[in-house]
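K.L.:
Would you be able to build a 3D model of this:
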Amino acid sequence: MNKTAVLWDLNGVIIDDMRFHFLSFQAYMRELGSDMTEEYFITNCTGTPPNEVFEAVLPVLGNPVSIEEAIERKREIYFELIRGNMKILPGVKQLIDDLCSRGVKQAVASGATGIEVETILREFDIRERFGAVVACEDVSHGKPDPEPFLTAASRLGIPPEMCVVIEDGEYGIRAARACGMAALAVTNTQTREQLALASLIVDSLEEVDAGAVLGLI
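P.N.:
Predicted structure coming up:
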C-alpha cells in the first residue's frame, strides 16, 4: 500500500475563483451599506475562512446580521457569480489522475466552506479522487495554523512527514512547513518571494508530474 499523500488547497490551486470571492464579498458589503476594496480583500481575506472575515467586519457595521446569515448570503452571491464561469486550472486534472494511478492518497484542505468545496469538486467530476475533504468548519484554526493539513493527513491515515502540500498562498505554505510537510507552491495568486518557504515553486502545475511531486518528500 502506498504510504504517501498529497494535500491540495482548492482556491487558487485547483480552480481560479479568487476574483469571484472578492466580488461576492464586495457585493454583500454593498448590500449592507458598506463596501470592500480589492486591496482590503487581498490583505485581509485571501486564505482566511469567511467566519473570520465577518468576525472582523460585522462589528464595524454594528452587527446588522449574524455571522451565519452573512456567510450564507455571501455564499449565495458566490454561487450566482461562478455558475458557468468557473474553470479548472491547467495541469490539475492530469496531476490528480497521475497521482491516482500510483495509488497516492489525496485530500483537499481548504479555508472555504464544506458546501463550496463539495460543489466545486463535483462540478468538475473529481470528488471521488479525494479520500478526505477538510473545510473551514472542520477545524478550530485556519491556515497558517497547521490544523487543516494535520486533520487531512489524519483522515487519510498518513503521517505528516509523508505528505506533500500543494498551495498558492504564503499562509498555506507556512502551515505545511509548521507540521513538517513538504510544500509545492504554484504562483497563481502570489509571488515567488511570498512563497519562498516552499520546497519547490512552479508557475503552473503543467510543469510537474506525480514523480516530481513525490520526490519532494
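
K.L.:
When you work out contacts or count neighbours from here on, use the C-alpha atoms and nothing else.
P.N.:
Fine.

K.L.:
so where's the longest helix in this protein?
P.N.:
helix 67-82 (DSSP state H).

K.L.:
and that helix, what does it pack onto?
P.N.:
Judged by 3 or more C-alpha pairs under 8 Å, 6 or more residues apart in numbering; DSSP states H and E, helix 67-82 is in contact with helix 18-31, helix 50-57.

K.L.:
List the buried residues of it.
P.N.:
By neighbour count on 16 or more other C-alpha atoms under 10 Å, the buried set for helix 67-82 is 67, 70-71, 74-75, 77-79, 81-82.

K.L.:
sorry, back to before: quick one: closest of the helices and strands packed on helix 67-82 to N188.
P.N.:
helix 18-31 (10.1 Å; C-alpha to C-alpha).

K.L.:
in the very next helix or strand once past that closest one, what's buried?
P.N.:
Once the chain leaves helix 18-31, the next helix or strand it forms, by DSSP states H and E, is helix 38-44. By 16+ other C-alpha under 10 Å, the buried positions in helix 38-44 come out as F41.

K.L.:
by contact count, what packs against helix 38-44?
P.N.:
By 3+ C-alpha pairs under 8 Å, 6+ apart, helix 38-44 packs against no helix or strand.

K.L.:
what's in contact with it?
P.N.:
With contacts defined as C-alpha atoms under 8 Å, 6 or more residues apart in numbering, helix 38-44 is touched by 22, 53.

K.L.:
Check stretch 175-188 too.
P.N.:
With C-alpha under 8 Å, 6+ apart as the criterion, stretch 175-188 contacts 12-13, 16, 143-147, 149-150, 160-169, 173, 195, 197-205, 213, 216-217.

K.L.:
now the other sequence, so there's something to compare against:
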Amino acid sequence: MKNKYSDYAIIFDMDGVIADTNPYHSLAWKSFAEKYNFTINDEDLKNHVFGRTNKSIFDFLFGDSLSPEKISLLANEKEVLFRDIYKNNIKALPGLVELLISIKNNFFKIGMATSAPSENVSLIVDELRINKFFDVIVDPKDITRSKPDPEIYIKCSQLLSVIPERCLVFEDSLPGIEAAVSAGMKVIGITSTHSSDELKNTLITIDDFLQIDINKIKEILK
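P.N.:
Predicted coordinates:
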C-alpha cells in the first residue's frame, strides 16, 4: 500500500542549509579579492554575493564588461579556492542527518536544489555520506536560469514527481526563498546567512535542524 507521504517532498538548498559553508566562502572571496586588488566586506558578501548568480556577482565586482567566458573562468578559480579551504572543515548543520533519516523513514521524497557547482556538491555530499538520502539533486548544469528564478525548484519537483504545492523547502538566501515561493512551494528559512527578520515569505525560521522535527513538517504540509 502506498504511503500518503510519498506524494510529498522535502527539498534542501545546500550552502548555508546542508552545511554552514558561508564562512569559508567568505574566506575564499577575500583571498580572491586580494589577488585581484580589491576589497570585499561581509556586508558586500551578504547583499551582493551569497545566493546570487555568477553574472550578478562579477558585475558587482568588476562592472558589466566581462564576457561569459571570463566570468566562468573567474568563478571556477574562486570555487577551487573555496574547496581547498573547506575540504578539511566539512560539517553538517546540527540535526541534519537525524532529520534526513526521519524524513526518509516517513516515506517523503527528498531533493536538493543548489546554485553550487557540481564539484562542490560532490565534495560536501560525499564527505557527509548523505547521498543515499537524496532522490534528486539539481545544480546549475541542469538549468538555464538561476535563483531567484523558480526554474531550479520547478525542475526538482518535476524530477521528484511531486506537485509544487506538496513541496517544503529549506532555504537560507533571499534569492532562494524568492525562487521557492515563486515555484508555489512552502519555505522554512535557515538563519545561517540572514536574520529571522530578514527572511520574509517563510512559514517559520530556524537556526538549525535541531529546531524542527518530522511532526512539525507533517503539520506544515497538512
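
K.L.:
TM-score of the superposition?
P.N.:
The TM-score (TM-score structural alignment, normalised by the length of the first structure) is 0.91; 216 aligned residues with a C-alpha RMSD of 1.9 Å.

K.L.:
counterpart of K104 of the second structure in the first structure?
P.N.:
Alignment note (TM-score structural alignment): K104 of the second structure maps to C100 of the first structure.

K.L.:
and what of A92 of the second structure?
P.N.:
Checking TM-score structural alignment: A92 of the second structure goes with I88.

K.L.:
Return the most buried member of the helices and strands packed on helix 67-82 of the first structure.
P.N.:
helix 18-31 (a mean of 19; mean count of other C-alpha atoms under 10 Å).

K.L.:
tell me, it lands on which residues of the second structure?
P.N.:
So helix 18-31 of the first structure sits over residues 22-35 in the second structure, by TM-score structural alignment.

K.L.:
Ok, stretch 160-169 of the first structure next?
P.N.:
Using TM-score structural alignment, the residues of the second structure aligned to stretch 160-169 of the first structure are 164-173.

K.L.:
Flag every buried residue along the matching stretch.
P.N.:
If you call a residue buried by 16+ other C-alpha under 10 Å, then stretch 164-173 of the second structure has these buried ones: 164, 166-173.

K.L.:
in the second structure, which spans are strands?
P.N.:
Per DSSP state E, the second structure carries strands over the ranges 9-12, 109-113, 136-138, 167-171, 186-190, 204-206.

K.L.:
Including distance to Q158 of the second structure, could those strands go into TSV?
P.N.:
Shown next, in TSV, are the strands of the second structure (distance: least, C-alpha to C-alpha, whole Å):
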stretch	distance to Q158 of the second structure
strand 9-12	11
strand 109-113	11
strand 136-138	10
strand 167-171	11
strand 186-190	16
strand 204-206	25
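
K.L.:
Tell me which of these lies nearest to K2 of the second structure.
P.N.:
With C-alpha to C-alpha as the measure, strand 109-113 is the member of the strands of the second structure nearest K2 of the second structure (12.9 Å).

K.L.:
Mind giving me the packing neighbours of the closest one?
P.N.:
strand 9-12, strand 136-138, helix 151-160.

K.L.:
and the longest one, how far from the first structure on average?
P.N.:
Average distance, helix 151-160 of the second structure versus aligned residues of the first structure after superposition (mean C-alpha distance after the TM-score superposition for the first structure): 1.0 Å.

K.L.:
Ok, stretch 76-83 of the second structure next?
P.N.:
Mean for stretch 76-83 of the second structure is 1.0 Å (mean C-alpha distance after the TM-score superposition for the first structure).

K.L.:
Can you tell me what sits against that stretch?
P.N.:
24-25, 27-29, 31-32, 120, 123.

K.L.:
Touching, the match of K104 of the second structure and R129? I think so.
P.N.:
Yes: between C100 of the first structure and R129 there is a contact under C-alpha atoms under 8 Å: 7.2 Å.

K.L.:
List buried members of the contacts of stretch 175-188 of the first structure by neighbour count.
P.N.:
12-13, 16, 143-147, 149-150, 160, 162-169, 173, 195, 197-201, 204-205, 213, 216.

K.L.:
hmm, back to that, quick one: closest of the helices and strands packed on helix 67-82 of the first structure to V6 of the first structure.
P.N.:
Distance to V6 of the first structure, taken as C-alpha to C-alpha, is lowest for helix 18-31 among these, at 22.3 Å.

K.L.:
Against P50 of the first structure, how distant is the counterpart of L74 of the second structure in the first structure?
P.N.:
The equivalent of L74 of the second structure in the first structure is A70 (alignment by TM-score structural alignment). Using C-alpha to C-alpha, to the nearest Å, A70 of the first structure is found at 9 Å from P50 of the first structure.
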